[in-house]
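Student: any chance you can model this:
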Amino acid sequence: MALPKQDTNTSRGLQALENSNSSVRLRAVMAVGTSPDDEFIDVLIARCAVEPEFSVREMLTWALTRHPSSTTVPKLIDALGSERAQARSQALHTLSKVGDRQAYSAITRALLTDADDEVARSAWRAAIALVPEGEGPSLAEVLATQLGRGERETQLSLSRAMIALGETAEPALRTAMMDADPHVRQHAIATERLLRNPDAGFEFAIEEAKRIVALGTNGQDG
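Tutor: So this is what the prediction gives:
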């Protein structure tokens, strides 16, 4: 990993990002975030792609948000095209924290439907955070294509994303509630139930949706 041309102390600090001790890496990222410099950005983004520790990745995101968005956002968008799933996921997560809505157009259908669950989940969260006014219905239509996907944690993430869109998600959910795939119908019904009653809980909504599908109805009259 190429290091910026900094003084000796700074170079040592950046080299610490590759230390085998996660505590050392964490302190190094904190130092960079405390004294932000545009020359750090490429190194921080590159580290996001390979950092194994969640806490350090979160600190990397924090450090990047400490730099000017006009500089970080284009570089983060470039990282969305990486072949490495973690690079895409972390770039999406960081974009959601930066909060620059101009980045929304970079969250493509390909990312929202990425084969890697972590990338897709990060894309859903980022899209919800950055979606401009008026784009909710079209986003909901894409999200609805992912209903029934993955394990419970992934399904919960998608439900939360669609619920965050509010009533703009209802048409897409209603269509999915009549899908030929029972898993899609179950997930759509559960999400629609949670949209109407957020306090119901995901597990309860899923079990209710299973009963509805088993009865051969779509739940739209319940």
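
Student: rest of the way, CA atoms for contacts and neighbours
Tutor: Noted.

Student: spatially speaking, which residue is in the middle of the protein?
Tutor: Most central in the chain under Cα atoms, centre = their mean is residue 122, positioned 1.5 Å from the mean C-alpha point.

Student: can you pull the contacts of that one?
Tutor: 89, 90, 92, 93 (Cα atoms under 8 Å, 6 or more residues apart in numbering).

Student: drop anything exposed from those.
Tutor: Listed as buried from those are 89, 90, 92, 93; burial here means 16 or more other Cα atoms under 10 Å.

Student: for residue 28, state which of the residues you listed is nearest.
Tutor: residue 90 (18.4 Å; Cα to Cα).

Student: secondary structure class for the closest one?
Tutor: helix (DSSP: H, G, I helix; E, B strand; the rest coil).

Student: hmm, it is touching residue 47, no?
Tutor: No: with contact defined as Cα atoms under 8 Å, residue 90 does not count as touching residue 47 (10.0 Å).

Student: and residue 1, how far from residue 194?
Tutor: 46 Å (Cα to Cα, to the nearest Å).

Student: pick out whichever of those two has more residues nearby.
Tutor: Neighbours per residue, other Cα atoms under 10 Å: of residue 1 and residue 194, the larger number sits with residue 194, 21 against 9.

Student: assign a three-state SS to that one, would you?
Tutor: Strictly by three-state DSSP, residue 194 counts as helix.

Student: residue 121 in helix, strand or coil?
Tutor: helix.

Student: surely it and residue 157 touch.
Tutor: Yes: between residue 121 and residue 157 there is a contact under Cα under 8 Å: 6.4 Å.

Student: these two: who's more crowded?
Tutor: residue 121 (25 against 16).

Student: can you name the residues that contact the more buried one?
Tutor: Applying Cα under 8 Å, 6+ apart, the residues contacting residue 121 are 112, 154, 157, 158.

Student: and the gap between residue 220 and residue 89?
Tutor: 35 Å.

Student: and residue 48, by the same measure?
Tutor: For residue 48, the distance to residue 89 equals 9 Å [Cα to Cα].

Student: and for residue 78?
Tutor: 12 Å.

Student: any idea which element residue 52 lies in?
Tutor: Under DSSP states H and E, no helix or strand contains residue 52.

Student: Proceed likewise with the subsequent sequence, for comparison:
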Amino acid sequence: MLIGEVARRSGVSTRMLRHYDSLGLVRPTGRTVGGYREYSEEDIRRIFHVESLRSLGLSLRQISRALADPAFAPASLVGDLIRRTEERLKREQELLDRLRAVDASAPFDWRGVLRIVELLHGLGSPDAARRQQTVLTPAEDAPVPAEVLAEAVLAEADPYVAGALRWALARAGADGVASLAAGVRSEHAEIRRRAVRALAELPGDEATAALADALGDSDPAVHRHAALALGARGTTTAVPTLVRMIVEGTNDVEAAEVLGTLAADPERTDRLMSALAAELAAPTADSAVRIRLAQALAEMPATSAHGLLRQLAHDEDRAVAAIASALVRAAEQRPQG
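Tutor: Sure, this is the predicted structure:
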């Protein structure tokens, strides 16, 4: 079969077939009566082999090596192709995310588009200092969309850049809550932690609802941070977690302060005091736990906490009794009202 016929039937151009010939990849092995080179059936099968391997992303050099060596093992080559394809898909996904971010910002002209693309490049920089500078010095005519900031918060590992992103997101309002709420449902604990820390700095009922969802998270850092944020907002559903934090000795000072703020409302005081009293009476309340509970009681309204502190002042453990006695004296000397 002559080259023109091969090109027509195979879909490979005559130019590419001649290129294959010059590389020694597929050379016609037959000759016509007139001396023209002719492709045999074996040559045509080889062309289809070449095209099949090209469709997988192999270079012509790799194809030549694979076809020339009968002992060639394709495993490493296929693995390399997988990695390259994953990298390409990642770049394309990043491009798609960037285009969506530009579209969400609703720029009015090309100048606005270019400005937003420049900002997105800055946020995607491998240099933490540049990312932070991008967040802290945005262009006035093209503020970074809240959704972009929220996505950047969820991806940011550097604590300083993350703090700048949360600051910028808080200034942008509640538009990024939906993205952060999706982060709370991530399968990765670190992303959920970042989402909760950012939600804690955003106002509004939607942010509070997302924090309430995080209260039942299996990761301790997530539900503890959510409890502190919810308690600071006056949400009593966080009380059991806050009390448990005091008992466990994790962020117990912050938890006690938040409980003290909640107890400022007389309607909540009895519930909080009952929760603390129940932990004091628990068989597992060792000396360290009783000391932390005594310190938490000191944050409560004096009239409510005085009785429990006096009981602890007579505790069998001398350290507990001494701390409780000091707290009682401090409460008695505290100006009333």
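
Student: quick one on the thing from earlier: in structure 2, what sits opposite the residue nearest to the centre of structure 1 in the alignment?
Tutor: For residue 122 of structure 1, the aligned residue in structure 2 is residue 225 (criterion: TM-score structural alignment).

Student: and if you look at residue 75 of structure 1?
Tutor: Using TM-score structural alignment, residue 75 of structure 1 lines up with residue 179 in structure 2.

Student: not counting sequence-adjacent ones, nearest residue to its match?
Tutor: residue 150 (6.1 Å; Cα to Cα, 6 or more residues apart in numbering).

Student: in structure 1, what sits opposite the one you found in the alignment?
Tutor: In structure 1, residue 150 of structure 2 lands on residue 45 (TM-score structural alignment).

Student: could you do residue 115 of structure 2 as well?
Tutor: Match for residue 115 of structure 2 (TM-score structural alignment): residue 9.

Student: its match - how many residues pack around it?
Tutor: So residue 9 of structure 1, with other Cα under 10 Å, has 9 neighbours.

Student: check the secondary structure at it for me.
Tutor: With three-state DSSP as the criterion, residue 9 of structure 1 reads helix.

Student: run through the residues that contact it.
Tutor: Contacts of residue 9 of structure 1 by Cα under 8 Å, 6+ apart: none found.

Student: how much space separates the closest residue in space to residue 47 of structure 1 that isn't next to it in sequence from residue 72 of structure 1?
Tutor: If the residues on either side of it in the chain are set aside, residue 47 of structure 1 comes closest to residue 17, at 7.5 Å by Cα to Cα, 6+ apart. Using Cα to Cα, residue 17 of structure 1 is found at 19 Å from residue 72 of structure 1.

Student: one more: residue 197 of structure 1?
Tutor: For residue 197 of structure 1 relative to residue 72 of structure 1 (Cα to Cα), the value is 39 Å.

Student: and what of residue 175 of structure 1?
Tutor: 39 Å.

Student: between these two, which one's more packed in?
Tutor: residue 72 (20 against 14).

Student: residues in contact with that one?
Tutor: Applying Cα under 8 Å, 6+ apart, the residues near residue 72 of structure 1 are 41, 64, 65.

Student: which of those map to contacts in structure 2?
Tutor: Contacts conserved in structure 2 for those, using both residues aligned by TM-score structural alignment, their matches' Cα atoms under 8 Å: 41, 64.

Student: JSON lines please, covering the contacts of residue 72 of structure 1 and showing neighbour count and secondary structure.
Tutor: Compiled in JSON lines, these are given as follows (neighbours: other Cα atoms under 10 Å; DSSP: H, G, I helix; E, B strand; the rest coil):
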{"residue": "41", "neighbour count": "22", "secondary structure": "helix"}
{"residue": "64", "neighbour count": "30", "secondary structure": "helix"}
{"residue": "65", "neighbour count": "19", "secondary structure": "helix"}
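
Student: wait, which of the contacts of residue 72 of structure 1 is closest to residue 31 of structure 1?
Tutor: residue 64 (11.9 Å).

Student: list the contacts of whatever residue of structure 2 lines up with the closest one.
Tutor: By TM-score structural alignment, residue 64 of structure 1 lines up with residue 169 in structure 2. Residues near residue 169 of structure 2 by Cα under 8 Å, 6+ apart: 146, 149, 150, 176, 198, 202.

Student: next one: residue 169 of structure 2 from residue 208 of structure 2, what distance?
Tutor: 16 Å.

Student: repeat that for residue 95 of structure 2.
Tutor: Residue 95 of structure 2 is 32 Å from residue 208 of structure 2, by Cα to Cα.

Student: for residue 198 of structure 2, same thing?
Tutor: Distance from residue 198 of structure 2 to residue 208 of structure 2, by Cα to Cα: 12 Å.

Student: of these two, who's got more company?
Tutor: More crowded of residue 198 of structure 2 and residue 208, by other Cα under 10 Å: residue 198, with 24 against 20.

Student: give me the aligned partner of that one over in structure 1.
Tutor: By TM-score structural alignment, residue 198 of structure 2 lines up with residue 94.

Student: give me the element the closest residue to its match other than its chain neighbours is part of.
Tutor: In space, residue 94 of structure 1 comes closest to residue 61 once its chain neighbours are excluded; the distance is 5.3 Å by Cα to Cα, 6+ apart. Per DSSP H and E: residue 61 of structure 1 is located in helix 54-65.

Student: by how much does that helix deviate from structure 2 on average?
Tutor: Compared with structure 2 after fitting, helix 54-65 of structure 1 has a mean deviation of 1.6 Å; criterion: mean Cα distance after the TM-score superposition for structure 1.

Student: the helices in structure 1, which residues?
Tutor: In structure 1, the helices defined using DSSP state H lie at 8-15, 22-34, 41-48, 54-65, 69-79, 85-98, 109-112, 117-130, 136-144, 152-164, 170-176, 182-196, 202-214.

Student: what's the third one packed up against?
Tutor: In terms of contacts (3 or more Cα pairs under 8 Å, 6 or more residues apart in numbering; DSSP states H and E), helix 41-48 of structure 1 is packed against helix 54-65, helix 69-79, helix 85-98.

Student: that one: average distance to aligned residues in structure 2?
Tutor: Relative to structure 2, helix 41-48 of structure 1 is 2.4 Å off (mean Cα distance after the TM-score superposition for structure 1).

Student: which other residues reach that helix?
Tutor: Under Cα under 8 Å, 6+ apart, the answer for helix 41-48 of structure 1 is 1-4, 14, 17, 57, 60, 63-64, 67, 72, 75-76, 79, 86-87, 90-91.

Student: so how do I select the buried members of the residues you listed in ChimeraX?
Tutor: This is the ChimeraX syntax for the buried subset of the contacts of helix 41-48 of structure 1, where burial follows 16+ other Cα under 10 Å:
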select :14,17,57,60,63,64,67,72,76,79,86,87,90,91
